[in-house]
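Q: Got a predicted structure plus its sequence, pasted below:
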Amino acid sequence: MSMSTTTVPEGFVEHPRQGPYLEHIGPVYVREGGEALVLGLQAEERHTNHRGTVQGGLLSTFADFALGRAIEADADDGKDRATVSLTVDYLKPARPGDWIESRTSVDRVGGTLSFADCSLCVDGREVVRARAVYVTAG
């Protein structure tokens, strides 16, 4: 049974620029207001693997998106950036029905390389920890 968008917490709206791939697996939501960029994803049956937990590839995609948006917001320069390295640690399983939120921390935005960390959490427990390096395109 798929979960409906009625389980999306108050204050979250669909992220305006997800791109075709994330629109296919999402939608991804963003919390309006507040200083920290917080993204959310409602886990559904369609996101599961053969064990019934959320597929690791979906979680890494969500972490990559959150990291990129955090670096983009921190840089505020309109430049395109691309992932050159993404390290993902799967700490606990996520399940259909879980509301997954990202918490990101940008370490450094440089002229060429940018670095950031991300935690994906369900009900305050960390399920994924990720770190990424992005390169400025062009």
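A: That came through, no problem. What you are looking at is a predicted structure, and each value in this text was computed from that prediction instead of being measured. Numbering: from 1, shown residues only.

Q: C-alpha from now on. contacts and neighbour counts both.
A: Fine.

Q: buried sites along the longest helix anywhere in the chain?
A: Ranked by residue count and defined by DSSP state H, the top helix of the chain is helix 56-75. Buried residues in helix 56-75, counting neighbours by 16 or more other C-alpha atoms under 10 Å, are found at 56, 58-60, 62-72, 75.

Q: Got another one to weigh against that:
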Amino acid sequence: MTPDDLIPAIHAIVPDAKLVTAAGDVFFMHPDDPNLPLATIVTGDNDWDNASNLAREGVLRVNVGIDRDAFRDLFGDLPKWREPQDAGIDFTRLDVLMPHPMYARLYWISVLNPSPETLRSLRPQLELAFRLAAARVARRLAG
């Protein structure tokens, strides 16, 4: 799937999310929280995040921020590695749900080039990410 396929598919799952684009990447934001995305589509490597080798032609990564319990349900124990190369995970595999190579400690998950089936399987995590963002907004507004 390309970003042009993924954007409407993800937006259909979290229709109230605001889309922000920057440098070819897409950020799905809660409309009242401009600071922290709930999901992203990343299309290239950078100096601090290149474990997925997104420099390969046509490779992108969908990332979703979930909570500790959901992360543990998917992957068991929380990651102990500090650097992706220490994780024992091949972060370059396509269409495999895995911890985010850099932000797993913050309960982010990722998948490179998700198939339509894999994207559909992310529905609960995307919905959770939006609920978590809404809860952050509510806490901030409550003072």
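A: Looks like it arrived, so ask away. Note that the structure is predicted; figures quoted are calculated from it, not measured.

Q: Mind checking the TM-score on these two?
A: The TM-score (TM-score structural alignment, normalised by the length of the first structure) is 0.29; 77 aligned residues with a C-alpha RMSD of 5.7 Å.

Q: picking that back up, summarise which helices and strands the longest helix of the first structure is packed against.
A: strand 81-90, strand 99-109, strand 113-122, strand 125-136 (3 or more C-alpha pairs under 8 Å, 6 or more residues apart in numbering; DSSP states H and E).

Q: right, and those - which one's nearest Tyr29 of the first structure?
A: When these are compared by C-alpha to C-alpha, strand 99-109 sits nearest Tyr29 of the first structure, at 9.1 Å.

Q: list the buried ones in the closest one?
A: Trp99, Ile100, Glu101, Ser102, Arg103, Thr104, Ser105, Val106, Val109.

Q: I'd like these as a markdown table, with distance to Leu39 of the first structure appended.
A: Below are these laid out as a markdown table (distance: C-alpha to C-alpha, whole Å):
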| residue | distance to Leu39 of the first structure |
| --- | --- |
| Trp99 | 10 |
| Ile100 | 8 |
| Glu101 | 6 |
| Ser102 | 5 |
| Arg103 | 8 |
| Thr104 | 9 |
| Ser105 | 13 |
| Val106 | 15 |
| Val109 | 20 |
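
Q: Farthest pair within those?
A: Most distant of the buried residues of strand 99-109 of the first structure, by C-alpha to C-alpha, are Trp99 and Val109, 29.2 Å apart.

Q: circling back: nearest approach to Val30 of the first structure belongs to which of the helices and strands packed on helix 56-75 of the first structure?
A: strand 99-109 (9.3 Å).

Q: just the angle between that closest one and strand 125-136, please?
A: 40 degrees (axes from the mean of the first three to the mean of the last three C-alpha atoms, to 10 degrees).

Q: Point out the other helices and strands that strand 99-109 of the first structure packs with.
A: Using 3+ C-alpha pairs under 8 Å, 6+ apart: strand 99-109 of the first structure touches strand 39-42, helix 56-75, strand 113-122.

Q: Generate TSV for the ones you listed, with distance to Val88 of the first structure as supplementary columns.
A: Converted to TSV, these look like this (distance: least, C-alpha to C-alpha, whole Å):
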stretch	distance to Val88 of the first structure
strand 39-42	17
helix 56-75	7
strand 113-122	9
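
Q: now for those, which one comes closest to Glu14 of the first structure?
A: strand 39-42 (9.1 Å).

Q: circling back: from the buried residues of helix 56-75 of the first structure, pick the one nearest Ile25 of the first structure.
A: Taking those together and measuring to Ile25 of the first structure by C-alpha to C-alpha, the closest member is Leu58, at 7.9 Å.
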